[in-house]
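Enquirer: after the sequence you'll find the predicted model.
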Amino acid sequence: MTTITLEELPNYTGKHVGQSPWKNISQEMIQAFADATGDHQWIHVDVERAKNEAPWGAPVAHGFLTLSLIPQLNQSAMTVTGPAATINYGMNKVRLPAAVKSGSDIRSTIELISVEDIDEKRVLATYKTVIEIKGEDKPAVVAENLAMYVKP
């Protein structure tokens, strides 16, 4: 786990700032996401059909499930100390190059792209997050995600 103070953060621009531990994507997690979002497409939830008919030979996680894990993965990879609050401010760019098969392990690798003072109370950091799939050549996610740090 990398720990960086808010004051030190600009010194890390252009640098790798963290890598999360591996996280398993279970079929139960995929099913729960399908239930929460109403997206029950067979490639996600019909295990037998996906094994026989899907191009991956297995059910796959929803791309938005994998994307939604960025905060959890990144928080286990790095922390910025000093802000009163950290707000998920959104994304600039997102690509989903590869599907995550049920049972796969994923992890995030984080690079700090930029840090910008918005005003005397807010700092906007832009990160490049890549979610790797263990044993696969292509990543599951490549995203430019934004964190707004609110000073105390």
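Expert: Thanks, I have it. Residues are numbered from 1 along each chain as shown.

Enquirer: switch to C-alpha atoms for all contacts and neighbour counts from now on
Expert: Noted.

Enquirer: which positions within the helix ranked longest in the chain qualify as buried?
Expert: Counting by DSSP state H, the longest helix found in the chain is helix 27-37. If you call a residue buried by 16 or more other Cα atoms under 10 Å, then helix 27-37 has these buried ones: 27, 30-31, 33-34.

Enquirer: any chance of these in CSV, with distance to residue 20 too?
Expert: Shown next, in CSV, are those (distance: Cα to Cα, whole Å):
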residue, distance to residue 20
27, 21
30, 20
31, 24
33, 21
34, 25
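
Enquirer: buried sites along stretch 41-56?
Expert: 43-47, 50, 54.

Enquirer: nearest to residue 6, of these?
Expert: residue 44 (39.7 Å; Cα to Cα).

Enquirer: how far is the helix or strand that closest one falls within from where the chain is centred?
Expert: According to DSSP states H and E, residue 44 maps onto helix 42-45. Centroid separation between helix 42-45 and its chain, computed with Cα atoms, centre = their mean, to the nearest Å, is 21 Å.

Enquirer: quick one: contacts of the next helix or strand after that helix?
Expert: With elements assigned by DSSP H and E, the helix or strand that comes after helix 42-45 is helix 47-53. Residues outside helix 47-53 that contact it (Cα atoms under 8 Å, 6 or more residues apart in numbering) are 42-44, 56-59.

Enquirer: okay, now the one to match up with it:
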Amino acid sequence: MEKIVVSSFEEFKALEGAKLGISDYLKISQEQINLFADATLDHQWIHTDPERAAKESPFKSTIAHGYLNISVLPFLWEQVAEFKNVKLMVNYGIDKLKFAQAVTVNSEVRLVAVLDSVVNLRGVVKAEIDVTLEIKDQRKPALTGKLIFLYHFN
């Protein structure tokens, strides 16, 4: 699917209700998990100890932090949509976030995005994007939710 390009509120509004796109797959490596553990001070063994996880975890390997999965969403969103004529974009919130399945080390994830709503709030555009973080070759997604962004178009 080709990346969408949006340059104004009107162009964005015209896409309301549409499936905006699907990102490329992103592999979640042990190095990335370890760096995230360092950044967040969350070194729980299920994330950072491959040997123990292989023996004791129900997943038989380490898993990505749930918040790591959330944190890659903006990166993947940039693969789906490009915004021109924007002076500022702000992450405003996440609604109805649900973790459906663990992401085991070396799994590949991708974003599927559907534009739920776009509202012009006195010059600031509030967009609500229904997101699914799919795991390659898995029936259940890693997570689902609604990302909320504020766009300040020029």
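Expert: Cool, the structure landed. Computed from a prediction, not measured in an experiment: that's the story for all the values here.

Enquirer: now the buried residues of stretch 41-56 of the first structure as a markdown table including distance to residue 23 of the first structure?
Expert: Below are those laid out as a markdown table (distance: Cα to Cα, whole Å):
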| residue | distance to residue 23 of the first structure |
| --- | --- |
| 43 | 21 |
| 44 | 18 |
| 45 | 20 |
| 46 | 22 |
| 47 | 20 |
| 50 | 22 |
| 54 | 23 |
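
Enquirer: between those, which is closest to residue 137 of the first structure?
Expert: residue 54 (19.4 Å).

Enquirer: got a list of what the closest one touches?
Expert: Counted by Cα under 8 Å, 6+ apart, residue 54 of the first structure has contacts residue 43.

Enquirer: residue in the second structure matching it?
Expert: Using TM-score structural alignment, the equivalent of residue 54 of the first structure in the second structure is residue 57.

Enquirer: for residue 91 of the second structure, which non-adjacent residue is closest in space?
Expert: Counting by Cα to Cα, 6 or more residues apart in numbering, residue 149 is the residue found nearest to residue 91 of the second structure once chain neighbours are left out, at 4.8 Å.

Enquirer: count the neighbours of that neighbour for me.
Expert: By other Cα atoms under 10 Å, the residues close to residue 149 of the second structure number 19.

Enquirer: which residue lines up with it in the first structure?
Expert: Residue 149 of the second structure maps onto residue 147 in the first structure, by TM-score structural alignment.

Enquirer: quick one: the helix or strand that contains residue 66 of the first structure aligns where in the second structure?
Expert: Under DSSP H and E, the secondary-structure element containing residue 66 of the first structure is helix 63-68. On the second structure, the counterpart of helix 63-68 of the first structure by TM-score structural alignment is residues 66-71.

Enquirer: buried residues in that stretch, which are they?
Expert: Buried residues in stretch 66-71 of the second structure (16+ other Cα under 10 Å): 68-70.

Enquirer: need those residues in a markdown table (columns: distance to residue 80 of the second structure).
Expert: Formatted as a markdown table, the buried residues of stretch 66-71 of the second structure follow (distance: Cα to Cα, whole Å):
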| residue | distance to residue 80 of the second structure |
| --- | --- |
| 68 | 19 |
| 69 | 17 |
| 70 | 16 |
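
Enquirer: returning to that earlier point: so how far does the match of helix 63-68 of the first structure sit from its counterpart in the first structure?
Expert: Comparison of stretch 66-71 of the second structure with the first structure after fitting gives an average deviation of 0.4 Å (mean Cα distance after the TM-score superposition for the first structure).

Enquirer: ok now that stretch, how far from the chain's centre?
Expert: 8 Å.
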